[in-house]
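1. quick one, what's the 3D model for this:
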Amino acid sequence: MPPNNRKQAMLPVTAEIIDNPVGTACGFAVDIGKARFFFTPGVPRELRRMLEEQIIPRLLAKSGLQTSIHLKRFHSYGLGESHVDSLLTGVEELVPDGSVKLGFRAHYPQLETKLTVRGADMDEIKRKLAPVEQEIRKRLGNFILAEDDKTLEGVILAELTSRQASLSIVETFTGGQIAARVAHLPGAERVFRRGLVARDLVELGAAVGLPRASLEGEITKETAEEVARAARKQSGATHALAVLIDLDEGPDRIEFGGTICLAIATETEAASRRSRILGGREWVRLGAVEMGLDCLRRYLQGLPVYERIDFEKT
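-> All right, here's what the predicted structure looks like:
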C-alpha cells in the first residue's frame, strides 16, 4: 500500500468511519466533550456526497427529528453538467420547503443527476418527489438512459429480452468494450450472439463476408449499415450494431479526434448516424462505446437515433 493511502487509514481508535462513495479517503466522526465532530476529505464533490448521504442523516438522527432521506438518480448521456444544470433551473422550487436538493456527478461519458429528498416518511417523500422527477424527465427527455440502479446496458438487455430478440456487435478501435458491457450481464446468454473486433476495417469486413472493395475508402454511415447488415445475417441475430471509427493522424492531444459511423440493422431496415468527437484517443473510445449503446437503446425504444450531443464537433 502506498504511504499516502496508508496515512488515510490511520484514524483515532474511537472514531466512527464515514464512507466516501466517490474517493479513497474515508471520513470519520469523534465525540470531543459534548460535541460531535465530523472530518471529511477536502475535495468538494466528495464532501458534498458525504454530507448528503452520511453526515446530514446522522445529525438529523442525533437531533431526535423523525425524518427519512431518499436519493433519486437519473443517468444521462449527451448533455454536459452545465447544460443540464441550466435546463433544470428551478426544479427544486417545485417543493417550496427546501427539502429537495439537486446535485450532479459527472463521469464522462455519462452524467448522474441526483435528487436528495427529505421527509417524515417515504409516503411524504414520494409526494414531494413526484412533480420534480416528472419535470426532470420532461426537460431531459430522450437523453435519460436509465434511473436509480439501472444501467444503459441493462436497459438494452431488458428491451431485447422482452422481444425475444438477439444481438450481434461489430466494433473497431474500442477493443470489444461495447460487447463487454452487454455480454457479462445475467440473462445475456439468451440474447447476445456474437462480438467481432478488429482495428482494420477490411479484416472486419472479411470476418462478416463482405468483399474488400466495398470497404475501401472513407468510412461512412452507409459503410456502417452494410457491415451491420452482414453481421446480422451471418450470425442469425435479429439485431446487429456496428460501430466504426476513423481516427485522426498525429499525436494524442486534446485536439485529436475521431469520426464515428454507427448503424443498427434488422432484417427489414437499418438506422445510422455519423458523429465526430475530439479530446484524445481515450475520450474518443469512451464516447464511441457510449454512443453505440445509446443509439441501440434509442432504436429499441422507438426514439430518434440521432440527436445532437454536447460532445459532438462538426
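2. every contact and neighbour count from this point should use C-alpha atoms.
-> Noted.
3. show me where the stretch 101-250 of the chain has its strands.
-> With strands called from DSSP state E, counting those that start in this stretch, the stretch 101-250 of the chain shows them at 110-119, 144-147, 167-171, 192-197, 239-247.
4. reformat those as CSV; add mean neighbour count and distance to Ala270.
-> Shown next, in CSV, are the strands of the stretch 101-250 of the chain (neighbours: other Cα atoms under 10 Å; distance: least, Cα to Cα, whole Å):
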stretch, mean neighbour count, distance to Ala270
strand 110-119, 21, 26
strand 144-147, 20, 22
strand 167-171, 28, 14
strand 192-197, 20, 19
strand 239-247, 27, 9
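5. and for comparison, fold this next one:
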Amino acid sequence: MNPTLEIFSQGEEIVTGQTVDTNAAWLAQQAVQMGFTVTRHTAVGDNLNDLIELLREIARRADCCICTGGLGPTSDDLTAEAVARAFGLTLEFDEIAFAQIKRFFDNRNRPMPESNRKQAMLPEGSERIDNEWGTAPGFSLKHGRCWFAFIPGVPFEMRHLFLEKIRPTLASCFSLQPGRLVTIRTVGIGESDIQQRIATIAIPAQVQLGFRAGIDDVQTKLLFPYGYSETAMALLVSSIIEQLGNAVFGIDGLSEAAGDLVAVIDRLMQAGKHTLTVIETASQGLLAAKCIGMPWLLGTLFDRSLDRLAQRFAVPAHHDDLMATAKEIADAMKKSGGGDFALVQLYTGDDDTFHDKDQPIVLYNVLLTEDGFYQSTQTVAGPIKRKQNQAALLALDLLRRYLQHKEI
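-> Sure thing, here's the model as predicted:
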C-alpha cells in the first residue's frame, strides 16, 4: 500500500478566497506521480489554535505532510510557532538561516527589517531547508508516524524547494511504487456522453477512472497501479479510444505527452509544412489568440457581418445557406494566396442571440485543403464567453481531425 500524504495550506487569503490555492493542486500531482496516495487537502487561516489542532491530527493519520505558507516575517505568519506548540518544542535561533536572510537583503542593497529575524526561529530538532529564492527558509521534522515539510507559499519558491530539496528526501525516506496516469483528451464531447459511450467497457477494480472537464477539453483519466501489465493497459486504453472515436485528439501517459489541442495541431502542421489562413466570426479573434506565435498561421480576419465578408471576397451572401457561403469565401481566400489551407467560420443569429445565454447559435465551419472541402456543423449555447471559446475550439478541431484522420 502506498504511503499517505496530506497537503496543508496556511493563510487567511486562501480560506477567504482572495488567493486560489494552486500550490495544493501542483503538489498533489507531484506526489501522485511519485507514488503517494494523497488523502486530503486542508486550508487553515491565520488562527494559532486551528493550526495546532490540525498539525496534531495530521501527525496521527498521515505518513507525510507538505505544508505551505505562514513562514513570512509578519505577525500573521504562525507556522513555526504552531509547530512548536503542537509538538511541545521550543523555537531556536538558527544562525545559518539568519545569515542567509541577511544576505538576501545585502545583495539587493536593502536594509533588513528587524521583523525578518523571526524567520530564523525554527522548531528545535527540525532540519532547515535552505531557500535561495526568497527570505523564508523551510524546515522539516518528524512527529509520530508523519514526516512534515514546511515551505513558503510563494509558488515560485515552493516549486523550487519541493523539486530540489524535498522530492529527493521523499524518494529516499519512503518506499514508493508510482502508478501510471493515462489521460485521454477529447474535444467536442461532454463528460456524460463519454461515460455513456464507455459504459460497456469493464474497468478493472484496481484501475481508477475519473473525468475532468476543462475549458478547452474533457479528460478521461485512468490511474493504473504499480506493476500493471503494459499489454492490459494498452488494450484498455485502446478500447476506450475506439468508443470515443475522432473526438480523441491526444493521449498523455503512454509515451510522450500529447499536450493541448493547439500543441497537437502545431506538431501536425509543422510536420506537413502546411500554412493556414482563417476567417473568424463567433470566436471573435480568440482562435488567433490561442495560436499566437505559430509559424503556420499566416493571418486571421475577424468580422461578424456576413455581408461584409461576402463583399470583401466578392461572393454572394447566402443567408439561407451559410455552409455554401463559407465554401465560396474559403475558395476565394485560398485563390488569393492565403496559404495551403483556408478555414472559415460562420454562425447563425444576430448579436442579441449571441449575447443571450439561453439562445443557442449554430456554427458552420469549412476547411479547404488540397484534398477538397471538409465541414462541420455544431450547436453551441451558454454565456457569450463560452460561445466564443467553443467556436474557436470547434473550428480548430475541424483542422485537427483532417490532419490526424483526413476525414471528419
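6. quick check: TM-score for this pair?
-> The TM-score (TM-score structural alignment, normalised by the length of structure 1) is 0.71; 265 aligned residues with a Cα RMSD of 3.6 Å.
7. what does Ala288 of structure 1 correspond to in structure 2?
-> Per TM-score structural alignment, the equivalent position to Ala288 of structure 1 in structure 2 is Ala391.
8. pretty sure its match sits in a helix.
-> Yes - under DSSP: H, G, I helix; E, B strand; the rest coil, Ala391 of structure 2 sits within a helix.
9. and the residue lying closest to it once chain neighbours are set aside, how far from Ala289 of structure 2?
-> Distance criterion Cα to Cα, 6 or more residues apart in numbering; nearest residue to Ala391 of structure 2, sequence neighbours excluded, is Ser283 at 5.0 Å. As judged by Cα to Cα, to the nearest Å, Ser283 of structure 2 and Ala289 of structure 2 stand 10 Å apart.
10. again, but for Arg85 of structure 2
-> 52 Å.
11. neighbour count: these two, which is higher?
-> A direct count of neighbours by other Cα atoms under 10 Å for Arg85 of structure 2 and Ala289 places Arg85 higher, at 19 against 10.
12. if I pick the closest residue to the more buried one other than its chain neighbours, what's in contact with it?
-> In space, and not counting its chain neighbours, Arg85 of structure 2 is closest to Ile52: 6.8 Å by Cα to Cα, 6+ apart. Residues in contact with Ile52 of structure 2 (Cα atoms under 8 Å, 6 or more residues apart in numbering) are 82-83, 85-86.
13. can you add secondary structure and distance to Leu235 of structure 2 and give those back as JSON lines?
-> What follows is the contacts of Ile52 of structure 2, written out as JSON lines (DSSP: H, G, I helix; E, B strand; the rest coil; distance: Cα to Cα, whole Å):
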{"residue": "Ala82", "secondary structure": "helix", "distance to Leu235 of structure 2": "50"}
{"residue": "Val83", "secondary structure": "helix", "distance to Leu235 of structure 2": "49"}
{"residue": "Arg85", "secondary structure": "helix", "distance to Leu235 of structure 2": "53"}
{"residue": "Ala86", "secondary structure": "helix", "distance to Leu235 of structure 2": "50"}
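14. and which of the residues you listed is nearest Ala59 of structure 2?
-> Ala86 (9.9 Å; Cα to Cα).
15. name the helix or strand for the closest residue to that closest one other than its chain neighbours, please.
-> Leaving aside its sequence neighbours, Ala86 of structure 2 sits nearest to Ile52 (Cα to Cα, 6+ apart; 4.9 Å). Element membership of Ile52 of structure 2 [criterion: DSSP states H and E] is helix 48-61.
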